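# pasted the sequence and its predicted model underneath.
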Amino acid sequence: MSQARDLPDTIAVFPLSGALLLPRAKLPLHIFEPRYLAMIDDALKTPQRLIGMVQPFESPSGKESLQTIGCAGRITALSETEDGRYMINLSGMSRFRILEEVGGFTPYRRCTVNWAGFGRDLGKTETDPSFNRPAFLKALQRYFDDQGLKTDWESLSEADDEMLINYISILCPFEPEDKQALLEAPSLTTRRETLMTLIEFAMRGGSADEVMQ
């Protein structure tokens, strides 16, 4: 599945607040609600095995709406617990733009989507030519200490630019709207700049909501 034309026009979507999937990154998920267990079962029957991760938000009317842009992931690992829950890994394939929600008889939500404009997601690993890795890791260490977070620093130091920036974007406990900003970043450089803004602002004790306005 290296071309946008190989991707389906309609996919199941999983609205999960604060969860971020990025192209070429992995996201582990614990599935236990019956409607999403059905979603996984149905996805496994398709050639692509895709699930679209989307940030939900509450509209002024109080209805749960979906952000326009999400990221599709391929189910690449699955294990089942004794009580019927699924532990899965999604491997990020490509971002998409939601065109409309599809009605039907499935207990989960489905949308028609457009993959145009996200061609680089299906290409080679991105680089960040202006990335100052030592300064980034130093700031990250301070942030993790401040937030009480732990990680494998040796693995991080060995990761390539894209893997490092995307992993930290997924891992950090930012607000859903900040996660959406990281998802929509047009390049790896832009994502890293957004990420650093969020980290620096959090270290100053500010609200992440103020950063993205």
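Good, I have the coordinates.

# use CA for all of it now, contacts and neighbours both
OK.

# relative to its centre, which residue of this structure is most distant?
Glu82 (28.1 Å; CA atoms, centre = their mean).

# from Glu200, how far out is that residue?
Using CA to CA, to the nearest Å, Glu82 is found at 43 Å from Glu200.

# how near is the residue farthest from the centre of the chain to Ser91?
From Glu82 to Ser91 the distance is 25 Å (CA to CA).

# and if you look at Thr189?
From Thr189 to Ser91 the distance is 21 Å (CA to CA).

# and the residue farthest from the centre of the chain, which of the three is it?
coil (DSSP: H, G, I helix; E, B strand; the rest coil).

# and it, how close does it get to Phe32?
12 Å.

# SS state for the nearest residue to Ile165 once chain neighbours are set aside?
Distances taken as CA to CA, 6 or more residues apart in numbering put Arg192 closest to Ile165, at 6.2 Å, once the chain neighbours are dropped. Of the three states, Arg192 takes helix under three-state DSSP.

# isn't Arg192 right up against Met163?
No. Arg192 is beyond contact range of Met163, at 11.3 Å (criterion: CA atoms under 8 Å).

# what is the burial count for the residue nearest to Ile165?
Neighbourhood size, Arg192 [other CA atoms under 10 Å]: 24.

# same check on the one 10 residues further on?
A count of nearby residues for Ala202, using other CA under 10 Å, gives 17.

# with Ile11 instead?
22.

# try Glu33
11.

# quick check: longest strand of the chain.
Under DSSP state E, the strand in the chain containing the largest number of residues is strand 86-102.

# only the buried residues of that strand, if you could.
Going by neighbour count (16 or more other CA atoms under 10 Å), the buried part of strand 86-102 is 86, 88-98, 101.

# between all of these, which two are separated the most?
When CA to CA is used, the two most widely separated members of the buried residues of strand 86-102 are Tyr86 and Arg97, lying 27.2 Å apart.

# for this structure, what spans make up the helices?
34-44, 133-147, 153-158, 161-171, 176-184, 188-203, 208-211 (DSSP state H).

# I'd like these as TSV, with distance to Ala12 appended.
What follows is the helices of the chain, written out as TSV (distance: least, CA to CA, whole Å):
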stretch	distance to Ala12
helix 34-44	7
helix 133-147	34
helix 153-158	32
helix 161-171	21
helix 176-184	19
helix 188-203	26
helix 208-211	29
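
# adding another structure so you can compare the two:
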Amino acid sequence: MSDQGPSGLEELPAVLPIFPLTGALLLTTGQLPLNVFEPRYMDLVRDVMEGHRVIGIIQPKVPNDPAHEPDLYSIGCAGKICEFSEHPSGIYQITLEGICRFQVQQEIPERTTLYRQVVADYDRFNHDRMPCSGRGIDRNALQAVLKHFLELENEEADWEMLNHLEDDNLINSLSMICPFSPAEKQALLEAENVPDRCKLLIDLLTMMMQQSSTNKTLQ
């Protein structure tokens, strides 16, 4: 891969070290903060910091699978470490910036690392690294359902800030921060493009709003 992505990275690694995390969603231009304390993933961070600084975030198929190396979904998102610090307790605090989704072609069966690595194919998601163009999103519909959902949850939003975000930043950021289930987050990750992700986001927020309203009625 030689195209330059939004983070300025010129090359995405064909062999990608992965960090499996239930409920974690990373999308292009989004930022995901992580506390890293497990030895194998501390090894991963140290290794990538010496090179491309890219990690693949991917979910186990079964949420919170206790297996040491659980089965994984076939699609994840590659992110570049844009912030790194070591806490006095010894854990690493990092922030990943989403670059591009990937599809797992195969897992490296024989490796010398404690952490897992996969052969990653980015070609299907080349458009992730291009400015959002073409079909727009229905901002009015999104804002209406988001406003009602936040009212039910007694939360507030910075509407001025949200209204100034580009379509892809807005949809990807909301997809990452809203409290969806692991399966719903995977569906948002796998949405073909930003307009499709927007439609799914509206549907999911509507269902959550209806469920929240029902729960409050029954209380």
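That came through fine. If you're wondering where the values come from, they're calculated on a predicted model, not measured in any experiment.

# just to revisit the earlier point, what angle separates the longest strand of structure 1 from helix 34-44?
Relative orientation of strand 86-102 of structure 1 versus helix 34-44 (axes from the mean of the first three to the mean of the last three CA atoms, to 10 degrees): 90 degrees.

# contacts for strand 86-102 of structure 1?
Contact with strand 86-102 of structure 1 is made by 21-32, 37, 51, 68-81, 109-116, 118, 121-122, as judged by CA atoms under 8 Å, 6 or more residues apart in numbering.

# which ones among these map onto strands?
Those of those lying in strands (DSSP E): 26-31, 51, 69-80, 109-114.

# what residue in structure 1 is paired with Ala187 of structure 2?
Under the alignment (TM-score structural alignment), Ala187 of structure 2 pairs with Ala181 of structure 1.

# repeat for Tyr122 of structure 2
Tyr122 of structure 2 maps onto Trp115 in structure 1, by TM-score structural alignment.

# my read: its match touches Ala4, true?
Yes. In this structure, Trp115 of structure 1 is within contact of Ala4 by CA under 8 Å, at 6.3 Å.

# neighbour count winner among those two?
More neighbours surround Trp115 than the other of Trp115 of structure 1 and Ala4, with 21 against 18 (other CA under 10 Å).

# what's the distance between that one and Glu100 of structure 1?
From Trp115 of structure 1 to Glu100 of structure 1 the distance is 13 Å (CA to CA).

# contact partners of stretch 208-215 of structure 2?
For stretch 208-215 of structure 2, with CA under 8 Å, 6+ apart as the criterion, the contacting residues are 148-149, 152-153.

# and the buried ones among those, selectable in ChimeraX?
Selecting only the buried entries of these in ChimeraX, with 16+ other CA under 10 Å as the criterion:
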select :149
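
# pick out the most distant pair among the contacts of stretch 208-215 of structure 2.
So, these by CA to CA: farthest apart are His148 and Glu153, at 8.7 Å.

# aligned partner of Leu90 of structure 1 in structure 2?
With TM-score structural alignment as the criterion, Leu90 of structure 1 matches Leu96.

# if I look at its match, how far off is Leu201 of structure 2?
Counting by CA to CA - Leu96 of structure 2 and Leu201 of structure 2 are separated by 22 Å.

# mind listing what Asn126 of structure 2 touches?
Taking CA under 8 Å, 6+ apart, one finds Cys100 in contact with Asn126 of structure 2.

# switch the cut-off to 10 Å
Counting by CA atoms under 10 Å, 6 or more residues apart in numbering, Asn126 of structure 2 touches 1, 3, 5, 100-102.

# how about Leu146 of structure 2?
If you count contacts by CA under 10 Å, 6+ apart, then Leu146 of structure 2 has 140, 152, 156-157, 174, 201-202, 205-206, 209 around it.

# Asp158 of structure 2 matches what in structure 1?
So Asp158 of structure 2 corresponds to Asp152, using TM-score structural alignment.

# re the thing from before, wait, doesn't the residue nearest to Ile165 of structure 1 sit right on Phe136?
Yes. In this structure Arg192 of structure 1 lies within contact range of Phe136 using CA atoms under 10 Å: 9.1 Å.

# what touches both of those two?
Joint contacts of Arg192 of structure 1 and Phe136 (CA under 10 Å, 6+ apart) are Ile165.

# measure the residue nearest to Thr194 of structure 1 when sequence neighbours are not counted to Gln48 of structure 1 for me?
Spatial nearest neighbour of Thr194 of structure 1, chain neighbours left out: Leu182 (6.6 Å); criterion: CA to CA, 6+ apart. The gap separating Leu182 of structure 1 from Gln48 of structure 1 is 25 Å, by CA to CA.

# neighbour count winner among the two?
With neighbours defined as other CA under 10 Å, Leu182 of structure 1 and Gln48 compare such that Leu182 has more, 25 against 16.

# residues touching the more buried one, list them.
So Leu182 of structure 1 contacts 20, 22, 166, 169-170, 174, 176, 188, 190-195, 198 (CA under 10 Å, 6+ apart).
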